[in-house]
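J.: Structure for the following, please:
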Amino acid sequence: MLILGLDPSLTCTGWGVVRSEGPRLSHVANGQIKTDGKAPLPDRLHHLHDAIFAVIQAYQPDRAAVEEVFVNKNPQSTLKLAHARGAVLAACGRASVPVAEHATRLVKKAVVGTGAAEKQQVQAMLKVLLPMAKVDGADAADALAVAIADAHLGFLR
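T.: All right, here's what the predicted structure looks like:
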């Protein structure tokens, strides 16, 4: 089963694809999609939507996974995250890819073993779980973590 993990952001959205065969995982691909901060919001969302849709077409995942929305101290940041998340979810919907949503603490717990893990701990575990992967930045690492968590949680269901 191919799982597309997504870490939406208006500035840089991470994505990662893993193959899950029972409890075994393998890296397929990962990347980051950046938008032009000077472009109008609708153009940025359109670019993000189309880029994620292209990833879906290229890898044909069986399902996708995304972290649930968390509320920032800055309401504008939360709104921007929600807009980006909507574009990503719309691309999945357009491609008829089912999407699971997971709390950030659950993703960290599934990957590291504790929901209070730091980003560095998550990235260290990625090297253990996907030793051959060349990760294209922090946002791609977060997306791979979401995909791994979804694989682990799906395996336990």
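J.: Please count neighbours and contacts with C-alpha atoms only from this point.
T.: OK.
J.: Strands of the chain, residue ranges please.
T.: Here the chain has its strands, by DSSP state E, at 2-7, 12-21, 24-34, 63-67, 99-102.
J.: one more, for comparison:
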Amino acid sequence: MIILGFDPGTASTGWGVVEQDGNRLRPLGHGCIVTSAKDPTHLRLRQIHDQACRLIDRYRPHVVVLEDLFVNVNVKTALAVGQAKGVLILAASALETAPCEYSPLQIKMAVTGYGRATKVQVQEMTKTILR
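T.: You can find the predicted model right below:
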């Protein structure tokens, strides 16, 4: 099974693709969709959508996973992330299946066993898992 995951954002949207074979995960690719703050919002969202569609066409995932929106004090940032998430959901709709959504806490718990893990801890454990 091929899984494509996105960490949505307007400035940068991280992505990674793994192939699951039983209990083993094999990395197929990863990267970041970066947009320019100088561009208007609608062009940035179109860029995220277009690049996500290219990734879906390239990898043909069975499942698309999105990090669920984390609402913090900055409502403006949360709204922008929600817009990016919306265009990713639209791109995933080409697969005719709803993307799975997980909270940051759920993702950290699954990867490290600790829901309050730091980004560095998540990165290190991800490297270990994908070796």
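J.: Distance of the residue of the second structure positioned farthest from its centre relative to Arg44 of the second structure?
T.: Here the second structure reaches farthest from its C-alpha mean at Lys38, the gap being 23.0 Å by Cα atoms, centre = their mean. The spacing between Lys38 of the second structure and Arg44 of the second structure, counted by Cα to Cα, to the nearest Å, is 9 Å.
J.: And the helices in the first structure?
T.: Applying DSSP state H to the first structure gives helices spanning 41-59, 75-94, 104-112, 119-129, 138-156.
J.: how close does the nearest residue to His30 of the second structure once chain neighbours are set aside get to Ala37 of the second structure?
T.: Sequence neighbours aside, Gly16 is the residue nearest to His30 of the second structure in space, at 4.0 Å (criterion: Cα to Cα, 6 or more residues apart in numbering). According to Cα to Cα, Gly16 of the second structure stands 23 Å off from Ala37 of the second structure.
J.: more crowded one of these two?
T.: Set Gly16 of the second structure next to Ala37 and count neighbours by other Cα atoms under 10 Å: Gly16 wins out with 17 against 10.
J.: wait, doesn't that one sit right on Leu25?
T.: No: using Cα atoms under 8 Å, Gly16 of the second structure makes no contact with Leu25, being 11.9 Å away.
J.: that older thread, map the residue farthest from the centre of the second structure across to the first structure for me.
T.: Under the alignment (TM-score structural alignment), Lys38 of the second structure pairs with Lys38 in the first structure.
J.: Please determine how far its match is located from Gly113 of the first structure.
T.: Lys38 of the first structure is 40 Å from Gly113 of the first structure, by Cα to Cα.
J.: what's the answer for Leu2 of the first structure, then?
T.: 23 Å.
J.: more neighbours, the two?
T.: Shown here are Leu2 of the first structure and Gly113; by other Cα under 10 Å, Leu2 has more neighbours (21 against 13).
J.: Can you verify my assumption that that one contacts Pro61?
T.: Yes: using Cα under 8 Å, Leu2 of the first structure is in contact with Pro61, at 4.7 Å.
J.: residues contacting Val146 of the first structure?
T.: By Cα atoms under 8 Å, 6 or more residues apart in numbering, the residues touching Val146 of the first structure are Gly5, Leu6, Asp7, Ala65, Val66, Glu67, His102, Val107.
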